[in-house]
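**Student:** Sharing a sequence plus its predicted fold:
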Amino acid sequence: MSETAVVWLRRDLRVYDNPTLADACSADRVLPVYCFDPRRYGPRQFGGPASFEYDGIGAGRAQFEREAVADLREQLRDAGGDLLVRHGRPDEVVPDIVEHVDADRLHCQTLALPEERTREHQLRAAVPDDLAVTRHWTHTLHHVEDLPTPYDEMPDTFTPWRKAVENESHVRDPLDAPAVPPLPADTPEAGSIPGLDTLEVLGDVPDDDRMALEFAGGETAAQDRLEEYVWESDSLREYKQTRNGLVGRDYSSKFSAWLNVGCLSPRNVYQTVQAYERERVANDSTYWLRFELRWRDFFQFQFAKYGGQFFRPGGIRERTDIHWRRDEAAFQRWQEGRTGVPFVDAAMRELAATGYVSNRARQNAASFLVHDLNIDWRWGGAHYEHHLLDYDPASNYGNWAYIAKVGNDSREGGFDVLSQAERYDPGAEYITQWCPALDGLIAEYAREPWRMNDREQRDRGVVLGEDYPEPMVDPDRL
């Protein structure tokens, strides 16, 4: 008896090492579907205690998603299949398609975040009870079934979990791209990929010649970047030494944008690192890239464990001793890179202009917001959610909670942004790239312009409060 399978693709927009697609392709006929869910775009409501409204997916993220979908469609068509694209809620779109092609089975990726799980439950409730539904865990390096302990029993600190995973777990081999069966008879029209105006996204697609890398969505671009970073530039060799860089193309891998939407499998990256170790060198840098993949896994499983508790003001630590401010004017200055603290301002301006900012810079900007301005960390997380091309909900909000000391970290205090700037931007190259008003100053003054007296400010053409903002906080307290 022949079987027809429908595949609801989510953040798994690839053909290589895609267990959801591979399993579905064991059917006689298969129909992949992707939905641009309108609930993800435009103004959104941050739920839970002390809720607030914020801007959802920005134009940069939406364009990256569109490119990823287009690339996947092209690959499936080259393989003799297709990808149906719809602008609508999955729980409204997919049941109609299942009925139209008389599907026997529905395959889908399952994800860790509460909202993502809700979408899955809504769809499962909307399809016929006799439809077989198969869920696939595909977003992490380690499969959920291969953890040393179930995720709901995992420790809340990274190091003991990492050591247990390294010693007691394994990474499954990536799957080859499957042979794609024919489409079902009477397959509906493939549909067009909705434009940014249709999606009603906010903002403009980043277009700045200072961008560290031109991010293009899709598995093709992801594989190109993997090949370039690991093999062509040989940058993996020194990753641990360069990973805290601020300016340039290859100080870090920048795989995260493709990992987030599933154009790149973490197991694919892991396998590539292993091949590099066999063929070139195994060192602290090759280990560190695997280390970072496990950090990513850690937050995925933490959100599977705690769910919506992560989004409370006091986080999973249920802290009641912190009283977050909701100062919209101060928050806007931070958003726009007008805090008067150049290292922070450079990070925020780069984010707005390009949709990307280094890990070191984004952490310092986040720490300044929560520890120096004492503003609700979730506001900052929502701002990053709007702009970051590599936004992953677990990594984003997990890291924000970590920095705000309401998540997976028991240490107190934030970053010393001035010493961080001196350490990681000693020549002020990063600062002056994004704060051009400070260009021409000696590095010490570019990092801390308030060190100039009134005469020096006038002589150098950088008068605080006129040419560059005065610092929002007392520099002696930073």
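**Tutor:** That came through, no problem.
**Student:** make it CA atoms for all contacts and neighbour counts henceforth
**Tutor:** OK.
**Student:** Correct me if wrong: residue 207 contacts residue 354.
**Tutor:** Yes: the pair residue 207 / residue 354 is scored as a contact, 6.6 Å apart, by CA atoms under 8 Å.
**Student:** ok, the closest residue to residue 200 other than its chain neighbours - contacts?
**Tutor:** Ranked by CA to CA, 6 or more residues apart in numbering and with sequence neighbours excluded, the top spatial neighbour of residue 200 is residue 42, at 6.1 Å. With contacts defined as CA atoms under 8 Å, 6 or more residues apart in numbering, residue 42 is in contact with 55-57, 199-202.
**Student:** related to what we said a few turns ago, residue 207 and residue 354 - which one has more neighbours?
**Tutor:** Neighbour count, other CA atoms under 10 Å: between residue 207 and residue 354, residue 354 has more, with 23 against 12.
**Student:** take the one below as the second:
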Amino acid sequence: MNGLQIVWFKRDLRPADHLPLLEASRHGALLPLYVVEPDYWQQPDSSARQWLFCRESLLELRSALARLGQPLVVRVGVVEQVLERARRQFGIGGLWSHQETGNGWTYARDLRVAAWARQHAIRWHEIPQFGVSRRLAQRQGWARRWEERMAEPIAPAPLRLEPLAGLDPGAIPSAEELALVPDPCPGRQLGGRPQGLALLESFLDRRSRAYQSGLSSPNTAFASCSRLSPHLSWGTLSLREVVQGNRQRRQLLTAVSWRRALQRFDERLHWHCHFIQKLESQPSLEFQELHPLTAGLREREGPGSDERLAAWAAGRTGLPFVDACMRALIATGWLNFRMRAMLVSVASYQLWLPWRDSGLHLARLFVDYEPGIHWSQCQMQSGTTGINTIRIYNPIKQGVDHDPDGLFIRRWLPELAAVPAVFLHQPWMMDGATQERLGWALGADYPQPIVDWASAAATARERLWALRHQQGFAATAAAIQQRHGSRRSGLRASSRPSGSRSTGGMYSGIDQLGLDLG
């Protein structure tokens, strides 16, 4: 290869286990490049909290690459225009990057970059980053290929990068310079590979002991979950090194319960790619219902839809446990999987909101937003896949089960401080005399429930099951299952037959079928 090799960093902000960087370094001088794309950061699923995590990771990556000889070069603009300037200035011998399964905007951008590379006879080397397979015809054998990918040796960082004299590394803009909407998130996790490595070490060495018992309750999940999800989403850690580190640690343990906890975590690492594969195979699921007969099911109808969305998004539904979860997410950028699923369920069923509307709000709040996982889960939890059991969360039972003493509610809803524990999960059960004696008033200090959640859930359930019994629904669901369903031996199938009801309660199987990488 003649000319400069360009390594285009995307959501893979690390020097280690980065095959494009290692392979490109074997062909001479290379330019490690990250392009800040203002249009991307104005998309409705992007946010300042995500950019701040990314920016911290870029600053750390620049330092790491500088220690190898050539710092990260950052440019702001349209990728193909940045690449064209590099082609005219240096000549390009090859373009290297990881494959990306991003949102619809990045998919369209990659198509433009591919067209630009073909136009100038530049080979674009796209190397898989996860266990996701591009141009996958069917799922048979997918789990075996995933295992093979995860077992590959971890690629070392290059020993040295040849410095490019006179090249300005470029400024990494602030959120204000990108004109991002102010997004206070005081409890946000910090970006950068050292932060990710420290979390991985603390999880495998200590915190994972309580993983299985602590992942469901928001009182324990913030400590007992790995908290690696933003580092996997932004690529400061590779999935391969997490999988291998987890398995090596498990082999060293003698405590059966601890080994079992790490096995559960290993299964969720598998599900990480299982869900991303759905978006890779069918990019339209970000925008369109997977089962066509569910299309338009929750189009905004009647008065109050916008108000219900706004109340849910602000943590002001009048359902204390739901509101506490939303406010914790707003403040920290993270929430454990069960509570994420509950927020989507309440929005979709009790509030009857379109899954795209609620999904976009959550996408902006999640620092660890991973489009493939996020949109697959939004559809799964809202009942639009056609292949997953309908799970309508009971928000009161969830609170009683996972926050029985109301610690989480009291932390995030200080306006309920005066409410006795017996009424904390259902403050509307207090009579007026009790409220007056406490100097507290429902509707003034805290909102009345914006819907009758029990009757709304019953209505939603009947509407969904009636739809599933329509002619042609089951045949289409079977085709969807064939295309997207799991084939992994030993894991429970991702759905029951589309015409059967779950016997395990409103939320059976969530943690087994979902993803909890927190």
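**Tutor:** Here it is on my side, so go on. Every value quoted in this text rests on a predicted model; they were computed, and no experiment measured them.
**Student:** Report the TM-score for the pair.
**Tutor:** Their TM-score after superposition, calculated using TM-score structural alignment, normalised by the length of structure 1, is reported as 0.88; 447 aligned residues with a CA RMSD of 2.3 Å.
**Student:** Of the contacts of residue 42 of structure 1, which is the most crowded?
**Tutor:** For these, counting by other CA under 10 Å, the largest number of neighbours falls to residue 57: 28 neighbours.
**Student:** In structure 2, what sits opposite that one in the alignment?
**Tutor:** Residue 57 of structure 1 maps onto residue 46 of structure 2 when the alignment is built from TM-score structural alignment.
**Student:** my read: that match touches residue 39, true?
**Tutor:** No: shown here, residue 46 of structure 2 and residue 39 do not form a contact pair, counting by CA under 8 Å, at 10.1 Å.
**Student:** Just list the residues touching the equivalent of residue 125 of structure 1 over in structure 2, thanks.
**Tutor:** Residue 125 of structure 1 maps onto residue 115 of structure 2 when the alignment is built from TM-score structural alignment. With contact taken as CA under 8 Å, 6+ apart, residue 115 of structure 2 is in contact with no other residue.
**Student:** From the contacts of residue 42 of structure 1, which land in helices?
**Tutor:** Assignment to helices by DSSP state H places the following of the contacts of residue 42 of structure 1 there: residue 199.
**Student:** In the contacts of residue 42 of structure 1, find the pair that's most separated.
**Tutor:** Maximum pairwise distance among these (CA to CA): 13.1 Å, between 55 and 199.
**Student:** Spit out the residues that contact those two alike.
**Tutor:** The contact lists of residue 55 of structure 1 and residue 199 share 41-42, where a contact means CA under 8 Å, 6+ apart.
**Student:** what's the spacing between the match of residue 125 of structure 1 and residue 92 of structure 2?
**Tutor:** When CA to CA, to the nearest Å is the yardstick, residue 115 of structure 2 and residue 92 of structure 2 sit 15 Å from each other.
**Student:** same deal with residue 218 of structure 2?
**Tutor:** Computed as CA to CA, the residue 218 of structure 2 to residue 92 of structure 2 distance reads 50 Å.
**Student:** try residue 210 of structure 2
**Tutor:** On the measure of CA to CA, residue 210 of structure 2 and residue 92 of structure 2 end up 50 Å apart.
**Student:** who's more crowded, these two?
**Tutor:** The residue with more neighbours, out of residue 210 of structure 2 and residue 92 and counting by other CA under 10 Å, is residue 92; that gives 24 against 19.
**Student:** coming back round to it: got the contacts of residue 42 of structure 1 as JSON lines, with distance to residue 261 of structure 1 columns?
**Tutor:** What follows is the contacts of residue 42 of structure 1, written out as JSON lines (distance: CA to CA, whole Å):
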{"residue": "55", "distance to residue 261 of structure 1": "19"}
{"residue": "56", "distance to residue 261 of structure 1": "16"}
{"residue": "57", "distance to residue 261 of structure 1": "13"}
{"residue": "199", "distance to residue 261 of structure 1": "17"}
{"residue": "200", "distance to residue 261 of structure 1": "20"}
{"residue": "201", "distance to residue 261 of structure 1": "18"}
{"residue": "202", "distance to residue 261 of structure 1": "20"}
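**Student:** Cross the contacts of residue 42 of structure 1 against strands and list the overlap.
**Tutor:** Helix and strand membership here follows DSSP state E; of those, those in strands are residue 55.
**Student:** quick check: the helix ranked longest in structure 1 aligns to which part of structure 2?
**Tutor:** Among the elements of structure 1 assigned as helix by DSSP H, the one spanning the most residues is helix 284-306. Using TM-score structural alignment, helix 284-306 of structure 1 corresponds to residues 260-282 of structure 2.
**Student:** Other residues contacting the matching stretch?
**Tutor:** Under the contact criterion CA under 8 Å, 6+ apart, stretch 260-282 of structure 2 has outside partners 101, 130-136, 146, 208-212, 239, 243, 246-247, 250, 285-286, 371-373, 375-377, 484, 486, 514-517.
**Student:** repeat that for 6 Å
**Tutor:** The list of residues contacting stretch 260-282 of structure 2 from outside it, by CA atoms under 6 Å, 6 or more residues apart in numbering, reads 101, 131-132, 211-212, 372-373, 515.
**Student:** and what of stretch 85-94 of structure 2?
**Tutor:** For stretch 85-94 of structure 2, contacts defined as CA under 6 Å, 6+ apart pick out 1-5, 122-123.
**Student:** between the contacts of residue 42 of structure 1, which is closest to residue 380 of structure 1?
**Tutor:** For the contacts of residue 42 of structure 1, the closest approach to residue 380 of structure 1 (CA to CA) belongs to residue 55, at 11.8 Å.
**Student:** Quick one: neighbours of the alignment partner in structure 2 of residue 437 of structure 1, just the number.
**Tutor:** Matched across to structure 2, residue 437 of structure 1 falls on residue 415, judged by TM-score structural alignment. Around residue 415 of structure 2 sit 13 other residues, with neighbours defined as other CA under 10 Å.
**Student:** if I look at residue 415 of structure 2, how far off is residue 52 of structure 2?
**Tutor:** With distances taken as CA to CA, residue 415 of structure 2 is found 30 Å from residue 52 of structure 2.
**Student:** Same question for residue 158 of structure 2.
**Tutor:** Distance check for residue 158 of structure 2 against residue 52 of structure 2: by CA to CA, it reads 27 Å.
**Student:** quick one: the strands in structure 1?
**Tutor:** Remark: strands assigned in structure 1 by DSSP E are 4-9, 29-36, 43-46, 52-55, 84-87, 105-109, 132-136.
**Student:** Pick the most buried one from the ones you listed.
**Tutor:** strand 4-9 (a mean of 25; mean count of other CA atoms under 10 Å).
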